[in-house]
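A.B. asks: Structure here, sequence nowhere to be found:
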């Protein structure tokens, strides 16, 4: 079969069956079941499931039901948020599903790129994405932007037959045809996608600390439970009764509402971040942002807009002869003519050139009038050998004219040397080229001459003795707001490192322009991929703190940089959009991509930016820090209550007193009285200056020494009062059910009042606005209603084994709670002062 005949639909179907669809091998398919099962991968959930199993085995179905509800609520909340995020991305991917034009059955057909097979003939057009790996068989000024694979923003010419093109890259100029050689996972992009399976991601700081806290809780609960059980048996107690008692202590020690509250905090954080234009795909990623210590930025498309624009035109080296933009000089007028006439609009540079010409003249759209006035007679297309394009034009507005115009544009040093110019001036222009190149600018040179002889064609020997017109300078402009966002990042104590596949000079110009470093970069603050390749991990570890820019890097080198930073204890966020970024994105603690990123990059990312704005990352970091602060408040609150309940029950058992509160009552307090206000803490506003603080260490514990001391002191104060109340009530010879109702009510009221103390861990009640969190006020009100329901509703009295209390008794218990709250705040005041 001749290549140019393409395939028949029948043959294409046979090959599709043989080679499979043209899709990348990614992670497991997005399914609701997979997301649901992931919600159970939490040490806190493991503890709750074990507790529910034990209470169920003992026949305590009320306890089992309440613990089970906590597990179900946590699971559904986490599932809902992650499912919604994945669904949004799935919809986005379906809308953006790529198409391709293939030659089948003797005609061009538009099909889904997934149905392309080896042997297909595919048409390549400006702006189109290459659907598979292949070889070029026809090309007309064809160049490909391979930044998605290499990180280099400069398009690569593909003017020769047999030039290779790769899946995911984009046609930057010209048109052509390719023969598909490899599809799906056999492509270069597919190989990178496969390599991601061997790239492991470390636990996030929150996962690590929650896991650590859960293990400590499990050990403490296990030790206390076993100790009390053995003490009871040694003192002649019934083993079943002692086991049930030990389980009651275990239930008291486990903050059942913690898992639900943590999930709710993270879910709310996801919603807040979404409002600030970013989709968080995984719950824990929302908090990890707040711990970020280093952001590794890709340059092209993240810091810059990823498209070249004309920033200035130079027609003379004498500053006085360069008129401001919009003002016409004869040189500038000729330069504009050259930019329009010597232009095929097949290249991003040529498109930008035309936009500049229209902006700086009164040209109609597209310059059609100028093209009519100077119709093109012939051309020499741009080629990598001669590095210019030359166009020959008639002069229609001069009917008797015997001359024609030859315009030339291309590599400035090439065009310049074809001009008539004194040697000294030529050297000055060459120096100007070098200066502009060192600033990361790209240049296009222009020249012209009048051709006296009437010609119908132009040859290379005609391109000489030209008149120099000047140069256009291009840059990939930085995204609006990026410089300010980078300054905010530094203020927040976050280190910025730029990792790019682009040239060192180009990247340095961007870094210096954005002032990522206070001063212009020095030699020892920049490293290239070749230099990086020669460094061992240990050598890089010693240098990496000082390095700001990594240029000309490949995917494995980007991965190495992220790994070394993590080994030094940094929490790394990595931004990128290309397949070449995917391994590093997956390894980083937080992988961040823009909405237009490759599918492989999106698959590995934790966060997708909907507005491609670096400032959105900082907004997400701020939300992450708020999440961490509120997590600490919730944990302090819930553990204080759990500690109080454990000491209260443990103390009663050691003194051979009856249980002051039952397991079912503890669960009611932990899930209803503690759970609702605890969840309402997630709506607390962060303390002022949260983005002026240094990021916490990867190994920073959730509970620092101060918080542990505070929990201990508050717990002891509460226990002393509750134990004194319990002992006094026992001496009054009241029925045990009534005494337990008193203690149950006292613990519930104490929880509902103490929550206000946890609104701020850094200030006292009189220094904060107690009414600022409307959700908390509602939660406390509901908590009081549910507490009263547990005391007065017959059905709940039966479940909780409570009796009704009179008004005076309730008032006394509220007064008791307020008095204890005052003591807690007094303790907190002295503690914070010292």
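C.D. replies: Sure thing, it's come through. For clarity, every value in this text was computed on a predicted model and none was experimentally measured.
A.B. asks: Could you use CA atoms for every contact and neighbour count after this?
C.D. replies: Will do.
A.B. asks: Name the SS class of residue 101, please.
C.D. replies: Using DSSP: H, G, I helix; E, B strand; the rest coil, the structure places residue 101 in strand.
A.B. asks: How about the contacts made by it?
C.D. replies: By CA atoms under 8 Å, 6 or more residues apart in numbering, the residues touching residue 101 are 108, 109, 110, 111, 122, 123.
A.B. asks: before we move on, what about residue 795?
C.D. replies: By CA under 8 Å, 6+ apart, no residues touch residue 795.
A.B. asks: Which of the three states applies to it?
C.D. replies: Recorded secondary structure, residue 795: helix (three-state DSSP).
A.B. asks: and here's the other structure:
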């Protein structure tokens, strides 16, 4: 083994070999792409434990070469001085950037893999058969008018199928790549940095620019950016290496110990010398050997299931077609197979993956405009169904800074709030090196109204001759000050108990101690402020002039965000490691309910509370939040909510939030979050505040609505195409050119892409898939379309009915009937887009009635041109152009086109009415259309009762109560309501701790009783609607309690 300060040739060779091996897999140095560390669970799931141990052993074996790489013969003193800029650049040129690389799939493989799915393979097989096999004429010519049919190779079908599959693959590839590029650009904007020592000074340095030998700072919450060695002097650190070694407990590291890239600092501060970067790190070698884990969201799984169902139904339909043509119609097997495959391709949701990817990419791009990085696209899908949002308090709901509450300044005798702030500010360090308290006091005076003695101008004319800073013995600051009138004063602020003992006695002391206890119960930090005449030599005693309260205030937009979330059906629960009193005060200021559970729930006494509710998840539903929790508690809270069916979101910013962020369906790291929190989250907010979460909820629900409309449309289209061609071939022996069917499918898929950018309103409640309803509605719409088209085909064929002569027109030839059917099927499918996007009649756009908004121009233009193309082809297709693929098609002229268009429009309204009727039948309440005009449906009445229960649980502070109608109801029931927390405390009689606890229990008991009554009321509503045991014997439904214009029950 080489000496510490001497290079080792063998080690250097070993290091070079390892670097070459890894580089051959992942690319090299400057031209490679950086990869963010993957989520911890993904690494553990993908990497066998034996692999991790072997890599750990390999890292130990490389210790000699690692030391050689960074040491360069420097002394310890030189190492602690760090590199100069020039030295760092030389190292960077030698070792490359500190980038963790992975084996990225080449672009050509990404493209090729898209051709290997079931649908593309079917399309390619169909295209090959179209070009290889001569297609005969199967059509049964009618006795009235005949038309020519030229058999031959179907090159048009070949070209259309190849064009469609290439188009779908290309657009899908580009959509995904554009989304990835957008995320990459945003990540580069928020590239991680660390504090490194360069040129003798600590500077913020991009992590990717670290080099072996660099000296960096480590502190709690930091993800170790490279392999290194702790140096210098200080207390041991706690390091979480669970993502690397599989050990769940943090390990203690002392100066001189090695730390690994990707580990998380849990506690402590020390300096670290970088020993390896990039692919030479333990983390880098691991990632180079692991494949990227890609997760699919709920909607993607669901749409995949839909595709399998449609494929199965398609096969059930086309197999009989194949045998009927083969044995009954004496068609060659290759030609029959081609027809079956083309019909199957037209039935399959070819554009479904593209529509999903495009919709999610659009959502990701829209969120990027709000400075939010979507790290997992499927999180957008899951956010649409999110019904509970768990949030950390410090740094997420609050600003994580100390401020003075100007509304809670306790004034003694005749002292004014402005005077108290001025004295506190003079007893603080005003300039340079302010601590959190001094800064809070100074900012409070600066922002206080000038009319009440505020503003830093009030300090002009005062001269501080002596200042004694805070120390742990006296626990207060003191300043000797000469006032503008020449008098000398001593001014002091400090710990409330110390200040009370210093200058209070008798009743004033009792009153001051009561105030301290009151603030402590509310989680506020108190500071006493006192003043005395004369300088430090004076014997005049201090007089208490007031007490100020400090707190970590809520973010400016937090309260509105919580209200908006509740209005969207998302309940926000606080989960914090802070004390219960602090959590209750913050929750009270945010009007999010003060039923906060402390650490007692995790002890033996908590088991009884949980058993009373049946399960821990049910117990969590009943409370507003938790205090004094540890990371494992946050994780369990999220997990228990998921067990009882909730889609749970989690916001946080600290290391202690990372486990829960990873476990949640949607993990959201707020601005300023630690690297650990960002790595564990699905969405990273780069802008301060939480309002982006509401934007994300709205975007996700819009995307859900778009996808739901697309699924309805596509399933209905598949039922229509499969059903029509099955009956037309098997029952009516109708021959339809395959190239026309392929053209129809191509145009439909092109239009379907536009649904990803359709206009829609975000739902007011969380959304969940109801595939039973979706399947029923789509099948009904599709079957009505089958009836429409089969009936038109029967009427148009002179073998059955002389329908066209009834319009004063000549009977159509079989080739002209092909044009008629092509036009009608095209219009049926295209018009279905407008029907499936609206639960009600397509023309109802009123938000009050629950209708969808007008379709976007992005959707209308493709639909318009699709119908226009179909009209022109059906009317003008020349007789002398035969493209093979079965029977010829001949333009039928403008008069039949007009009749077909009228037929399609009439049936469109019929389908739409049947759709609404089907929804009505499936709904468990009253007629939807009537209910929206004159009353409410049962489901809406249920929602109204639930809302009443929710509001009853809140603590008389929700802004919803300020709405005029509800406010009047509250006042009529003599329920006290105050707009400000300060008013509540000012008008509430003082109570002891025991009295307060008893009062809370009494209120909770009344709320529980109210909930019981509400449940009874719900049952009574069900009974009045004819569904409960108390229903009318006649079976007739009575008018509901909540129906407008209705009487009492």
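C.D. replies: Here it is on my side, so go on. Not measured: the values here are computed from a predicted model.
A.B. asks: Overlay them and tell me the TM-score.
C.D. replies: The TM-score (TM-score structural alignment, normalised by the length of structure 1) is 0.76; 762 aligned residues with a CA RMSD of 5.2 Å.
A.B. asks: What span of structure 1 is stretch 512-519 of structure 2 aligned with?
C.D. replies: Under TM-score structural alignment, the match for stretch 512-519 of structure 2 in structure 1 covers residues 429-436.
A.B. asks: Mean per-residue distance, stretch 711-729 of structure 2 versus structure 1.
C.D. replies: Mean deviation of stretch 711-729 of structure 2 relative to structure 1 after superposition (mean CA distance after the TM-score superposition for structure 1): 1.9 Å.
A.B. asks: Can you list the neighbours in contact with that stretch?
C.D. replies: 303, 310, 314, 317-318, 321, 343-344, 346-349, 734-735, 774-775, 777-783, 785-786, 789-790, 829, 832-833, 836.
A.B. asks: Greatest separation within the contacts of residue 101 of structure 1: which pair is it?
C.D. replies: For the contacts of residue 101 of structure 1, with distances taken as CA to CA, the pair at the greatest spread is 111 and 123 (11.8 Å).
A.B. asks: Give me the neighbour count for residue 568 of structure 1.
C.D. replies: Using other CA atoms under 10 Å, residue 568 of structure 1 is surrounded by 13 other residues.
A.B. asks: what residue of structure 2 matches up with it?
C.D. replies: Counting by TM-score structural alignment, the partner of residue 568 of structure 1 is residue 644.
A.B. asks: Ok, residue 505 of structure 1 next?
C.D. replies: Checking TM-score structural alignment: residue 505 of structure 1 goes with residue 581.
A.B. asks: Residue 786 of structure 1 now?
C.D. replies: Structural correspondence for residue 786 of structure 1 with respect to structure 2 (TM-score structural alignment): residue 869.
A.B. asks: secondary structure element for its match?
C.D. replies: According to DSSP states H and E, residue 869 of structure 2 maps onto helix 857-876.
A.B. asks: Then residue 465 of structure 2?
C.D. replies: Residue 465 of structure 2 belongs to strand 463-468, assigned by DSSP H and E.
A.B. asks: Name the residues that touch the helix or strand following that strand?
C.D. replies: Following strand 463-468 of structure 2 in sequence order, the next helix or strand is strand 476-482 (DSSP H and E). Strand 476-482 of structure 2 is contacted by residues 426-428, 462-471, 488-495, 498-499, 535-536 when judged by CA under 8 Å, 6+ apart.
A.B. asks: cutoff 6 Å now
C.D. replies: With CA atoms under 6 Å, 6 or more residues apart in numbering as the test, strand 476-482 of structure 2 has contacts from 427, 462-470, 488-494, 535.
A.B. asks: Ok, stretch 118-133 of structure 1 next?
C.D. replies: For stretch 118-133 of structure 1, contacts defined as CA under 6 Å, 6+ apart pick out 6, 101-103, 113, 165-183, 187.
A.B. asks: burial measure for residue 422 of structure 1, as a count.
C.D. replies: Around residue 422 of structure 1 there are 8 residues (other CA under 10 Å).
A.B. asks: got the angle for whatever helix or strand comes next after the helix holding residue 869 of structure 2 vs helix 857-876?
C.D. replies: Downstream of helix 857-876 of structure 2, the first helix or strand assigned by DSSP H and E is helix 894-922. Inter-element angle recorded for helix 894-922 of structure 2 and helix 857-876: 140 degrees (by axes from the mean of the first three to the mean of the last three CA atoms, to 10 degrees).
A.B. asks: circling back to that earlier point, post-alignment, the helix or strand where the match of residue 505 of structure 1 lies versus structure 1, mean distance?
C.D. replies: For residue 581 of structure 2, the host element (DSSP H and E) is helix 580-589. Superposed on structure 1, helix 580-589 of structure 2 shows a mean distance to its aligned partners of 1.7 Å (mean CA distance after the TM-score superposition for structure 1).
A.B. asks: And the helices in the stretch 1-150 of structure 2, which stretches?
C.D. replies: All helices of the stretch 1-150 of structure 2, identified by DSSP state H, counting those that start in this stretch, fall at 9-26, 40-46, 49-61, 63-71, 76-81, 85-95, 107-114, 118-132.
A.B. asks: Deepest-packed of those helices, please.
C.D. replies: Among those, the stretch with the highest mean neighbour count (mean count of other CA atoms under 10 Å) is helix 63-71, at a mean of 22.
A.B. asks: From the chain's centroid, how far away is it?
C.D. replies: Distance of helix 63-71 of structure 2 from the chain centroid (CA atoms, centre = their mean, to the nearest Å) equals 44 Å.
A.B. asks: Can you spell out the matching residue range in structure 1 for it?
C.D. replies: Counting by TM-score structural alignment, helix 63-71 of structure 2 lines up with no residues of structure 1.
A.B. asks: Now do that helix: everything it contacts.
C.D. replies: Outside helix 63-71 of structure 2, the residues within contact range by CA under 6 Å, 6+ apart are 7, 11, 12, 212, 213, 275.
A.B. asks: Neighbours of residue 817 of structure 2, how many?
C.D. replies: By the measure other CA under 10 Å, the count of residues near residue 817 of structure 2 is 25.
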